[in-house]
Structure formats: structure tokens, C-alpha cells
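In: missing the sequence, but the structure's below:
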């Protein structure tokens, strides 16, 4: 067993449903970012099995992961790891221990399989799995706080105390980037309905649509029923867009730029629209309410937002603004109104967990041990052999 120290270089591999990020620990940003959403959806189904009438929040035990084809998904992910080493990292696996980062709720069979092939096929010196929220919080300089991680299909609210996640109090909210993107596209298509550019807009690729979202998206930082009255938000022009060999200057109007983000805040700024999901802020409130009185204040003083969408201008400010109002209106939490703080370290939310891992490995000696033996059987709530009639 080798202890993590500060004198070695490690390979960091961040496993996600939308991206896999990888690189070396002595660099503060990933060397390569690969899209894996299509690969993930081809291999895995995540099904809700809970019969609980309270659908506001979920736990990991409310879901089951079903692997569609054991042979194909293993072959696909094995190929991905091989591509990481041969095409991008271009390093000898035997020279570098590996840190595997994974979000809560990531299928344990999949991460264990990746761990297995790293140890047995590539003979890396050791592998250690670490939960993303822990290292994300490291970027704030504190070991206690709440990490809100906006993922592809869900948002996870994870309280951490003194470097350890409070697992019983983790909340999973059924709202993520895919839901936001669907709403953004609907707004954009409505904006161009029956206009000459309509057919061109519908031909925009997924990758290009992602770029349009992050270039044009902006969050109205305060509750405001009329976006037109906000002089700080104007229409956005995406210039020289090429679709099917045609050029277009795509104009994204104020409503399309801002309205889709309201799914994270309950759509309450648009009373005529359907509330698609439960709001993220309620997850933070529930975590605080479920925490004991000794830890509640410490948790509230360090709230960190992660995930690509959190990098959109105004997102963190809006969370802080509305959270203050919600805390003030909650009798038990009202004493926290003057103490809570949404932390915004100067690191892109998209890579905060990776950055935090590199920072941890460079500056601290952590009492984690690498596994460098054959994997043991780990019992899991998620049964990949479950058959659904």
C-alpha cells in the first residue's frame, strides 16, 4: 500500500455521465476532456424504483442501474481507457498511480470495472476512488460546507463535514443540464418559428448548441417578472454561424437567454409556464433543516456550486439572492440569514473537482491508501443483474 504524498505525479481520471476528464496532478486543469454522454446512454439505464409519494428529493436507494449488454459496455469503456492512455496521455500506465473521481450516484459496477482494468490490464501502481464533492470543496480552503453539483440528469446536494460527506443527508434533485438544454432549444425554436431561418436552426448539432448556450446564456440575478425591464440584459448575436454550409448571424433574444435557467428556481418568474422540476434551492434548505444544530451554521457558511451551468454569468449570484430570502422565511433557519455564504472561488465550476484534486495532492499529505491488489466483491444497492418485467 502506498500513501498519497506530495512528491509524486498522479493521473487523475474524472468519471462523469457527460464527460470524462483526465490529466496529471501537477497540472491544475485536465489534459483531455472527452464527451461520454452517448456512450453512457448506450450502456446504462437508470430507473427509478421508489414508490415514495414525496417526489421532491430522492436517494441513491430509490434507483437501480441496469446495464444493457454486459459484453458491449465493458468493451466500450475498456476502449475509452485505452484511448486515454495511447492517444492523449501518452504515458506508461505503470509509472503513475490513478485517482478516480466520481460523483455520488455514479454506477458502482462501472467505476469498479474501470478500477479493475486499470489494476489488472494496465498494472497501474495503485488506484484510489474519491467522491467529487470532497475535492470540489477543497478549492474553498475549508473542509466543511455544502456542494451543489449540477450534473447531466440530476443535481446533487451533498453536505460535507470536516472532509467527510454526510451520506444520509445527500439530496438528489431531478433537474440537470439535459432538462435545461431541452428548454433552451424549445425557446430558441419558438423564437424562430415561421421565420426564414427556422430550418437552419433545427439543423444545429448538439455540440454547436452547447456552445451557443454557454456563449449566450445569462441568469437574471434577481426575481423579476419582466425581463424587458432589465437594462443589463440585451439580445445576444452569435455571429457567422455555419450550418449545412450556410452562414447565419443567430440572434438569441432576452427571454431565450434567461428563461430556461428558471427551471432551477421553480419557473416562478414566469407564472404561465409549467414548473418542470423541483427547485434546486429547496434541496439546500432541506439539507440545512436535516442537519443538527451544531453543524448547520458551519455548513451554511460555505455553499459551493459546481457543474458547467454554474459558470454562466449571474448563476451563483442568483442562488445567493434567493437563498437569503428562503432562509429568512424559515423559522428554524432564520438565525443563519446573516451568516450563510455562497462561495465563488476563481476557478471554473466546470473543473472545480479536478482542480481541487490537483491542489490536494500538491499541498497536503492525505491519509488515504491506494488499492493495489485485486478488487474485492463490494455489495451494492445497485444490482446490474436486475431484470425488469
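Out: Yep, that arrived. In this text, all values refer to a predicted model and were calculated from it rather than measured experimentally.
In: contacts and neighbour counts: CA atoms only from here.
Out: Noted.
In: give me the element residue 338 is part of.
Out: Per DSSP states H and E, residue 338 falls between elements, in no helix or strand.
In: Residue 221 versus that one, what's the distance?
Out: Look at residue 338 and residue 221: by CA to CA, to the nearest Å, they are 19 Å apart.
In: Those two: who's more crowded?
Out: Using other CA atoms under 10 Å as the criterion, residue 338 and residue 221 rank with residue 221 on top: 17 against 11.
In: Could you measure from that one over to residue 254?
Out: 14 Å.
In: for the residue nearest the centre of the chain, what are its contacts?
Out: Closest to where the C-alpha atoms of the chain average out (CA atoms, centre = their mean) is residue 151, at 3.1 Å. By CA atoms under 8 Å, 6 or more residues apart in numbering, the contact list for residue 151 reads 176, 177, 307.
In: and the comparison structure, right after this:
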């Protein structure tokens, strides 16, 4: 055996970072500045003869099969590494379902036999890329918009806000506007709506949006959209108003700016001003032109109105620019965390085999101190193994 081969066997190999999103999956190695691949979260299902999304499942068994096929695609087609030789850093949302986390752990430990897995929430990883002690992370995903305050490396759980204001809300509004302009139901698929959004849509300023809502301003210039399967004209109103569901207010104050202000209001009073001055908007939807400027204008306006006027003493809102692309900021944070940690906090495979339980913040078993009387009551009801 050559000397360099022996050194390679002794050294710890780079861990892989997995960010399994609803629409797109980011996969790569720790210590690198960008993921090796960003692909749709789907695979070719031979039994159904179609591309199947990972999150399209009805029970745990179907989810298990989806994850097995998706990880096989990532490991053996895109990065070409042996899963047994490398630890995994899983980037997840704080609101990820327990069944999804546990099923993913079973697939990694039992099917692919990885040596260790470290679970990290996307909010703290996004804040890690900034190097700031306090950050307000606004994540615009495919389905939901999550607002999480990170104070000195800890997410403020009581202040988490989540609203169904992701990319799907923009796609639905864009489809409605296109159907109205063409006088018929076009039934455009999601990938066509996403392509139109990326190529033609933008977010106007607050004053411009009010003029368009009142009909007192001409719309922007229409843009032609031509592809092999479709050819249509995207009106100026559709280009400008597609993202308005993010800022539309109702009686429940469920808009994106309201979610940001409600999250700040629920945080400790001594951190609110610093949170408002360290806002980071991430996710694929964050790349829409004009979105950050519009969000800043809406925040400065709403903070002068009740109920925020009396609860918040904040007048300035400042936004960070992530050191990576908007849709890969959480992945880059996972790559930094995995490289700095070296796998010390990873859950080992033998530990998972002894007790198939993952630490989770909603579980009393992992958030209650051992000195609390709850443990005595739990031991009387059901002794722990």
C-alpha cells in the first residue's frame, strides 16, 4: 500500500450536507462554498412511471421509499461517494414534522448505514453565515414563510412565526392573473409558473402597489413568454401583482411584514432593536427583484400603526446580504458548521441503534431538566429503558 493511501484511510473524510427542501434539494460537502448539486426534490418512480416528489406521501412506508430513492440519486449519481464512509449534516426547519425526521434517520442509519448524523436547524445556520450574534431570519420556502429570531446562537422558540406565504402563494396568484388576462383557464404546471415568475415578475414599491390597486397608474410593459410547449403574453399587471399575496393584510394580520413584527414583539425587549437592524431574507423567493425594498417599506409603515406602535419602539430596519445565493444560505451554514464541528455533535449509529429516538425541542423528554418532578411521574407511569 502506498503511503498516501494509508494517510487517506486514517484521515476523517468530509461530511456531506443535506438540505432536503420541498421543491429543491441541496447536497454537497462540508467546508465548500456552494453545494455540489441543486436538483428538484423528486425521483423517477418505476412503479408509477412518473417523477414523484419526495414530500408526496400518504404514510410512513411511502415516505421511507421516497427518501431511499432520493438519497440513492444524490449519493450515487451526483456526488459519487460511499454513504458508509461519511457523516451527514441534515439542514432542517424547526417546524419539520417528527415523522419526517424519524423516517429520515431510519433511512440514513439503517438503510445507508452512515456513521453519524448531525441535525441543525436552518435559522441558526443562516445566522452562522453572517457572524452576527443576533439575527432575524426570514425564510421564504416553497409553501411557508418562517420568521425565526436567533439571539446569541439560540432560536427564540416562543416567537417563531409561520404563514403559508411561500412560492406556492405567488404561483397561485400568477396563475389567476394569467387566466384573467387570457379569458380562459390555462392550467399551467408549476414548472412553467416558476419559469414565468423568475423571468418576468418583480415586486413594486409600496406607493406603486397602492396606485395599481386603485387603478390610478398604468401597468408595466407586457413581456412575451415563449417555450416549446407554451407561448403567451404576460401582462404588466401580472408581472407586478404576482407577489402581492405576501403583503396583503386581513383581519388576522397574517401578511409577511406582520409576521416579522410579531416575531420581534415576542422576543426579549433588549434584543428587539438589534433584531430589526439584522434582518436576513433567505429562500428562493427572496431573489425576486424588489422584494427586500418592499418589505422594508411595509415594515417602516406598519410600525407606526397599532398594535405595533405601542408595543415596539423600533424605527430602523436593516437587511443583510447573505454570503451565498439566497436559496443556499442555510446549506452554506451547514457546511460551515460541519467543518468547524468535525462531527463531534453527530448522533452515532450505535447510539441510534440502542435507542431510536431523536432529540427534539417539542418533546418534554429532551427539554425538561432531570431534577424536575415530571421525571418521577413519568417513571411511575412508564419506566424508561
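Out: Now that the structure is in, tell me what you want to look at. Since this is a predicted model, take the numbers as computed values, not measurements.
In: Can you give me the TM-score here?
Out: Once superposed, chain against chain, the TM-score is 0.78 (TM-score structural alignment, normalised by the length of the second structure); 334 aligned residues with a CA RMSD of 2.9 Å.
In: Any idea how many residues pack against the aligned residue in the first structure for residue 95 of the second structure?
Out: Correspondence of residue 95 of the second structure to the first structure, assessed by TM-score structural alignment: residue 105. Residues contacting residue 105 of the first structure under the criterion other CA under 10 Å number 15.
In: same question, the one 10 residues further on
Out: The local packing count at residue 115 of the first structure equals 23, with neighbours defined by other CA under 10 Å.
In: how close does it sit to residue 70 of the first structure?
Out: Using CA to CA, residue 115 of the first structure is found at 16 Å from residue 70 of the first structure.
In: follow-up on the earlier one: Serialize the contacts of residue 151 of the first structure to CSV and add fields for secondary structure and neighbour count.
Out: CSV is the format used below for the contacts of residue 151 of the first structure (DSSP: H, G, I helix; E, B strand; the rest coil; neighbours: other CA atoms under 10 Å):
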residue, secondary structure, neighbour count
176, coil, 22
177, helix, 19
307, coil, 21
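In: I'd like those residues laid out as TSV, including distance to residue 317 of the first structure.
Out: Listed next are those as TSV, based on distance: CA to CA, whole Å:
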residue	distance to residue 317 of the first structure
176	19
177	19
307	15
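In: Which of these sits closest to residue 285 of the first structure?
Out: residue 176 (18.4 Å; CA to CA).
In: got the contact list for the closest one?
Out: Contacts of residue 176 of the first structure (CA under 8 Å, 6+ apart): 150, 151, 152, 153, 154, 155.
In: ok, the alignment partner in the second structure of the fifth one - how many residues close by?
Out: So the one you mean is residue 154 of the first structure. The equivalent of residue 154 of the first structure in the second structure is residue 144 (alignment by TM-score structural alignment). The tally of other residues near residue 144 of the second structure (other CA under 10 Å) stands at 17.
In: The one 5 residues further on too?
Out: With neighbours defined by other CA under 10 Å, the count for residue 149 of the second structure comes to 33.
In: do residue 171 of the first structure as well
Out: Residue 171 of the first structure: 24 neighbours (other CA under 10 Å).
In: That one and residue 316 of the first structure: what is the separation?
Out: Where residue 316 of the first structure is concerned, residue 171 of the first structure sits at a distance of 19 Å (CA to CA).
In: same thing with residue 192 of the first structure?
Out: Where residue 316 of the first structure is concerned, residue 192 of the first structure sits at a distance of 30 Å (CA to CA).
In: Looking at these two, which one has more neighbours?
Out: residue 316 (21 against 18).
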